[in-house]
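>>> pasting the sequence and the predicted model now:
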Amino acid sequence: MEFAFTEEQQMIAETAQAFFRDNATSERVRRAMAADGIDRELWAAFCRELGLSGIGLPEETGGSGLGMVELAIIAEAAGAQVAALPMLGSLVQAAQAIAAGGTQEQRAALLPDLISGEAIAGYFYDGALKVEGDRLTGGAHYVTHGASASLFIVTDNRGMWVVRADDPGVTVTAQTSMDQTRPFARVTLADAQGEALADPAAALAAAHRAAFIAVAAESLGGAQACLDRTVAYSQERVQFGRPIGSFQAYKHRLADMMIEIEQARSVVYWAACAVDEQSDEADLAIHAAKSFAADTYFRCAGDMIQLHGGIGFTWEHDAHLFFKRARSLQSMLGSGNWHRERIATMILGEAA
């Protein structure tokens, strides 16, 4: 399995990093937080001008092709700036599900608007969903960017349906979220009309694989940004006539962060590569990537606050944006303990 980036992948990484670094600024992220959690100008540029929104989606469905490694590269770059975009729910979960499990007509009708950013989709699971024909009753409390979605992909692990947000049976209520860069909404379905995807098993598998990898890669990008910003601060802040980064205890904390991040980088791209190569290790790898990378991000975000001292605790500093995103990612799509339990079951079977 080859872990080194190809020339094309390196070019995508450099392009994405420069795009988010130049455009997903702190000022713009905070403006988006005060609105609906989406930087609309950034979203339009990402989807239409840069053309990165179709990465990870097959060309025959309107995407740009390529695979999970390229998707991870984009997610890592976005995570490094805590970009306020609906990429996870709309392009990763919903679009992947439609591309893998939708009919040709469904893909043609839904994917172009999602890839162009004209439409935003929400995605959620409801284990108690009631299905009567094409009518659905149920809902979910925490749907990412649900208040901005024009359609929802709904699953109960047995089937998967497309539900329009303007259906009379759909009620969407914006929630107050800890991470305002990725707000949640409560979605309630009361005899709402659903259009079933043709192959729900394929749709569910594609959505899960892509989401675990994207969240893990986003966590990697955020953790690296925490380290980079803390190192820069350690060279600027002076105490007792010396930069604080010259003190041994401070350097040890930075070194610990770096070691954790490099391990996370290995597991994230192992998972992405395993999925692209259809390796037998793919399922194990994506659980390992999500649990390890998200936990690493949370530790690094906490260290970032502590190593910045008093300024790191203030609302004016961006450290709290990283910390809240890290905490959200840590609990999203299954906790680290849940993923580790899945790994143990795969390795040990009933003995787990």
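Alright, I've got the coordinates.

>>> C-alpha only now, for contacts and for neighbours.
Will do.

>>> residues in contact with the most centrally placed residue in the chain?
The chain has residue 215 as the residue nearest its centroid, 3.7 Å off, counting by Cα atoms, centre = their mean. By Cα atoms under 8 Å, 6 or more residues apart in numbering, residue 215 lies in contact with 75, 88, 290, 294, 329.

>>> may I ask which helix or strand encompasses the first one?
The reference is to residue 75. Element membership for residue 75, per DSSP states H and E: helix 68-79.

>>> list the helices and strands that helix packs on?
helix 7-23, helix 200-236, helix 248-276 (3 or more Cα pairs under 8 Å, 6 or more residues apart in numbering; DSSP states H and E).

>>> contacts for the helix or strand that it is followed by, please.
For helix 68-79, the succeeding helix or strand toward the C-terminus, using DSSP H and E, is helix 95-101. By Cα under 8 Å, 6+ apart, the list of residues contacting helix 95-101 from outside reads 57-58, 61, 106-107, 110-111, 114, 197-207, 210.

>>> other SSEs contacting the helix or strand just after helix 95-101?
Sequence-wise, the next helix or strand downstream of helix 95-101 (DSSP H and E) is helix 104-116. Helices and strands touching helix 104-116, by 3+ Cα pairs under 8 Å, 6+ apart, are helix 95-101.

>>> put this beside the first:
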Amino acid sequence: MTDPDVLQPDQDLLYSQAEQDLRSAVRAALAGHCPPQALPARCEGPEPYNPALWRALAREIGAAGLQVPEALGGAGASLRESAVVLEELGRACAPTPYLTSAVLATSVLLATGAEELGPLAAGERTAALAVPFSNSPYGPFPGGVRAGAAGELTGTVTSVADARAADLLIVPARGPDGPGLYAVDTARVTVRPRVALDLTRPLADLALNGAPGRLLAGPDRAADVLRRALLTGAGLLASEQLGVAQWCLDTTVSHLRERRQFGRVVGSFQALKHRLAELWLDIAGARAAARAAADALARQTDDAAVLVAVAASHCGAVAVRAAEEAVQLHGGIGMTWEHPVHLYLKRAKADQLALGTPGRHREALAALVELPAPAA
């Protein structure tokens, strides 16, 4: 493990050339398969996910297996590269199960050495972590599912992100010997869609009635593996929030450069310049926080939990503010269904509540740095 206080020359927070090349490839795929103006229509359709986009990301670019070693069929990269992908997916508000499958579920499978990694890395299958999407890394082990002596699972899990698109579920369950993580085929589980704020990331409730599960991690490791996966997800979610905020700023600036009012370009008004300048500074800070969290997770530094808590508590608020500003500064067009900006606002707000609220991450941060609460 590297010393977190020593920043190696090749481990700074700037984007490497390989990361920039990856960004260009992902952005090109998104431009061809997921332009923002097409999002409202896709979200109204029966299937919000675009299979062609997933094939481009997972199979042609190899993004699904970035953190999987080459020996197991992956690219042998790191979570820094996965963060770059998520930044671009946030920028496109892309309806794709990348965070849930290639980050959350894959993190569990990597920690347990599961055989399902190969098909996931190749993009042939997708997986989802069967916990409520609001679960933070700091809560107790879930208790909604019970495991029998033979691994049969019974119980319910609510608000699971991307469960409808998953072929495999990673289910936390309590068995006779204690907590465990189980791999379950989605076909053996009842999946009930539910209404979600974020139309680009569907939620579903799961009902398990004796579904056969294969034990991935037993009582000695299950809680730690799950916590680490949720921490990884929260840290990389900050990069997605960064991408959302950046698109909102870029699109708003472009709009204000073209719109005219009172014989002047709207963007020339000083009050709007100040608002956009403040937002730019907020996004610059969010970028530093998100990059630091991704780098710490990739290098497994001792301060990774601290940097994740900082990024998760800060980037969510920045993304929501950027989206709110985008809606307001687009004027009347920003309030219409046809313009995609409302989907970015919903994604930003839903992300702010996912994997722990900013307040929950601040509480954890205070404990991690031994900052006492104010006296009553």
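Here it is on my side, so go on. Owing to the predicted nature of the structure, the values given are computational and were not obtained by experimental measurement.

>>> got a TM-score for the two of them?
Taking TM-score structural alignment, normalised by the length of the first structure as the basis, the two superposed chains have a TM-score of 0.92; 345 aligned residues with a Cα RMSD of 1.9 Å.

>>> and among the helices and strands packed on helix 68-79 of the first structure, the most buried is which?
Among those, helix 200-236 has the highest mean neighbour count (mean count of other Cα atoms under 10 Å), at a mean of 24.

>>> and that one, how far from the second structure on average?
On superposition with the second structure, the mean distance recorded for helix 200-236 of the first structure (mean Cα distance after the TM-score superposition for the first structure) is 1.4 Å.

>>> which residue range of the second structure does whatever helix or strand comes next after that helix align onto?
Where DSSP H and E defines the elements, the next helix or strand beyond helix 200-236 of the first structure is strand 238-239. Counting by TM-score structural alignment, strand 238-239 of the first structure pairs with residues 260-261 of the second structure.

>>> likewise stretch 297-314 of the first structure?
Under TM-score structural alignment, the match for stretch 297-314 of the first structure in the second structure covers residues 319-336.

>>> what about residue 302 of the second structure, neighbour count?
Counted by other Cα atoms under 10 Å, the residues lying close to residue 302 of the second structure total 15.

>>> which residue lines up with residue 361 of the second structure in the first structure?
In the first structure, residue 361 of the second structure lines up with residue 339, judged by TM-score structural alignment.

>>> how many residues are close by the closest residue to its match other than its chain neighbours?
With sequence-adjacent residues excluded and distances taken as Cα to Cα, 6 or more residues apart in numbering, residue 339 of the first structure is closest to residue 287, at 5.2 Å. Applying other Cα under 10 Å, we find 25 residues neighbouring residue 287 of the first structure.

>>> confirm residue 287 of the first structure sits in a helix?
Yes. When DSSP: H, G, I helix; E, B strand; the rest coil is applied, residue 287 of the first structure is found to be in a helix.

>>> so where does residue 125 of the second structure fall, helix or strand?
Counting by DSSP H and E, no helix or strand carries residue 125 of the second structure.

>>> hmm, back to that, so the match of residue 361 of the second structure is in which element?
Counting by DSSP H and E, residue 339 of the first structure is found in helix 336-348.

>>> not counting that helix itself, show me its contacts.
By Cα under 8 Å, 6+ apart, the list of residues contacting helix 336-348 of the first structure reads 284, 287, 288, 290, 291, 292, 294, 295, 330, 351, 352.

>>> quick one: the strand or helix carrying the fifth one to the second structure mean distance?
Secondary structure assignment for residue 291 of the first structure, by DSSP H and E: helix 282-308. For helix 282-308 of the first structure, the mean deviation from the second structure after alignment is 0.9 Å (mean Cα distance after the TM-score superposition for the first structure).

>>> need the next SSE after that helix, C-terminal direction.
Later in the chain than helix 282-308 of the first structure, the nearest helix or strand by DSSP H and E is helix 319-331.

>>> OK, contacts around the equivalent of residue 20 of the first structure over in the second structure?
Superposed on the second structure with TM-score structural alignment, residue 20 of the first structure falls opposite residue 30. For residue 30 of the second structure, the contacting residues are 53, 89, 92, 94, by Cα under 8 Å, 6+ apart.

>>> so which of those residues persist in the first structure?
By both residues aligned by TM-score structural alignment, their matches' Cα atoms under 8 Å, the contacts of residue 30 of the second structure still in contact after alignment to the first structure are 89, 92, 94.

>>> re the thing from before, include distance to residue 307 of the first structure when you put the helices and strands packed on helix 68-79 of the first structure into JSON lines, please.
Listed next are these as JSON lines, based on distance: least, Cα to Cα, whole Å:
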{"stretch": "helix 7-23", "distance to residue 307 of the first structure": "23"}
{"stretch": "helix 200-236", "distance to residue 307 of the first structure": "7"}
{"stretch": "helix 248-276", "distance to residue 307 of the first structure": "8"}
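
>>> and the ones you listed: which comes nearest residue 102 of the first structure?
Residue 102 of the first structure lies closest, by Cα to Cα, to one member of these: helix 200-236, at 7.5 Å.

>>> could you give the angle of that closest one to helix 7-23?
Calculated by axes from the mean of the first three to the mean of the last three Cα atoms, to 10 degrees, helix 200-236 of the first structure forms an angle of 60 degrees with helix 7-23.

>>> next one: helix 200-236 of the first structure to chain centre, how far?
Its chain's average C-alpha position is 7 Å from that of helix 200-236 of the first structure, according to Cα atoms, centre = their mean, to the nearest Å.

>>> about what we covered before: need the counterpart of the residue nearest to residue 339 of the first structure in the second structure.
Aligned against the second structure by TM-score structural alignment, residue 287 of the first structure finds its counterpart in residue 309.
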